[in-house]
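K.L.:
what follows is a predicted structure for the sequence shown.
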Amino acid sequence: MTTSRISYNSARFLISAAKLHQCPQDSGAEVAFAGRSNAGKSSAINALTNNSKLARTSKTPGRTQLINFFELSQPGCKLVDLPGYGYAKVPVAMKQHWQKHLDEYLQKRQCLQGVVLVMDIRHPMKEFDRMMVDWCRESQMPLHILLTKADKLKKGPAQSTQLKLRKELRQELGDLVSVQTFSALKRAGIEQLQARLDGWMLGEPEVETEADPG
């Protein structure tokens, strides 16, 4: 059993920002969670931190419009919950606003060590996901794909989806990308995710291992 060096259970809300200049000081190390609305991003963050109320979950996808920062036990380390969209029934102008500030954050935030891209394992690589993969490739940003809701599939199909996506993305991003299955409901894949985040924020890269889809 692997023990994380960072206590994710101690994560606490720090600040919300609508624009880059409202973000905390650009220092230390942070990892951003991105995902299309309804992919299970908030549930994944809550499972990771063992706090069901940390990241807002809503029956109205896309309600979170701000960049939310969470402080961790390790000094200077933070988790970042980026706005989810792509499914949200909101005005085009609002989506463009999110897009602009998300872009600005990803391009200019110096302490960003990696991106966790959350996808529903039943519906991977939608338009928003492709945009994020392309951005990570162009900027050489480490990317970890979290295939959520793995409990909705049997183990064989879940593992098949994981391996297929990993093979495809490795051809584009090489060792910059890793892929795992995850289930917030069954709390499966949390240790593997913690190991990846530890590696990024503490500067100790992890070797990707197979995960039980749960």
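P.N.:
All right, it came through fine.

K.L.:
going by C-alpha atoms from here, please, whenever you check contacts or count neighbours.
P.N.:
OK.

K.L.:
remind me, longest helix of the protein?
P.N.:
Longest helix in the chain by number of residues, with DSSP state H as the criterion: helix 155-173.

K.L.:
in it, which residues are buried?
P.N.:
Within helix 155-173, the residues that count as buried by 16 or more other C-alpha atoms under 10 Å are 158-159, 161-162, 165-166, 169, 173.

K.L.:
now the residues you listed in a markdown table, with distance to residue 4?
P.N.:
Output for the buried residues of helix 155-173, formatted as a markdown table (distance: C-alpha to C-alpha, whole Å):
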| residue | distance to residue 4 |
| --- | --- |
| 158 | 25 |
| 159 | 24 |
| 161 | 27 |
| 162 | 24 |
| 165 | 26 |
| 166 | 24 |
| 169 | 27 |
| 173 | 26 |
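
K.L.:
another structure for you, compare them:
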Amino acid sequence: MTQFNYQKAHFIISAPDIRHLPPDSGIEIAFAGRSNAGKSSALNALTQQNGLARTSKTPGRTQLINLFQIEEGLRLVDLPGYGYAQVPEEMKRKWQRSLGEYLQKRECLKGVVILMDIRHPLKDLDMQMIDWAVGSELPTLVLLTKADKLASGARKKQLMSVREELANKVGDIRVEYFSSLKKIGIDKLRNTLNEWFSGSEEQPINDDNA
């Protein structure tokens, strides 16, 4: 499995929808999550670049599809946050359309990282996102963020609970906990991305979440 240098990540484009994205080739891995799930912080921690993805004290500010290139043809994608955002309903619907269109029509998309606050996992929109990914036969990594907010025992209990909840989903779904602040789970995230970028999504699906 190839090891990629995520510190080399650099911003290439922000797009309102898939028609404004680069050609549909290479490999893209998307990061999705509720507006307050910590997507930008996770991307910054992964790449060791504090300013790569903009973080905001007002969740929901990421309204565009943001692309970051690791190497030629290999891209990380920061999708618009869903839920929670204090924005007009019409704008929320527009984001949902952009998300759905990207997930269902972007052929170079080879994996989805779905982030959710470990204290409030598996909300309706999270489950919808997981179902979209599974329906598109995309390998999925569920990252339970802000893991530093829970004690070790509670953290492990929540991890097992979410794995159990998703065990009936047919597909390649992994669940791990993560903390940008304490750098917990970054190695597991990096290893999963290395796998997907190396093309191992073509291996047989393994739905063992243990």
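P.N.:
Nice, thanks for sending it over. All of these numbers come straight from a predicted model, not from anything done at the bench.

K.L.:
which of the buried residues of helix 155-173 of the first structure sits closest to residue 78 of the first structure?
P.N.:
residue 173 (24.8 Å; C-alpha to C-alpha).

K.L.:
show me how far the longest helix seen in the second structure is from its chain's centre.
P.N.:
Ranked by residue count and defined by DSSP H, the top helix of the second structure is helix 89-105. Using C-alpha atoms, centre = their mean, to the nearest Å, the mean C-alpha position of helix 89-105 of the second structure is found 16 Å from that of the whole chain.

K.L.:
could you do stretch 147-162 of the first structure as well?
P.N.:
Using C-alpha atoms, centre = their mean, the mean C-alpha position of stretch 147-162 of the first structure is found 18 Å from that of the whole chain.

K.L.:
residue range for it in the second structure?
P.N.:
Taking TM-score structural alignment as the measure, the second structure aligns residues 144-159 with stretch 147-162 of the first structure.

K.L.:
and the matching stretch, how far apart are its ends?
P.N.:
According to C-alpha to C-alpha, to the nearest Å, stretch 144-159 of the second structure extends 8 Å from its N-terminal end residue to its C-terminal end residue.

K.L.:
identify the residues contacting it?
P.N.:
Outside stretch 144-159 of the second structure, the residues within contact range by C-alpha atoms under 8 Å, 6 or more residues apart in numbering are 37-38, 115-119, 121, 175-182, 184.

K.L.:
for the counterpart of residue 173 of the first structure in the second structure, give its distance to residue 79 of the second structure.
P.N.:
With TM-score structural alignment as the matching criterion, the partner of residue 173 of the first structure in the second structure is residue 170. From residue 170 of the second structure over to residue 79 of the second structure the distance is 24 Å, taken as C-alpha to C-alpha.

K.L.:
and for residue 28 of the second structure?
P.N.:
Taking C-alpha to C-alpha as the measure, residue 28 of the second structure and residue 79 of the second structure are separated by 12 Å.
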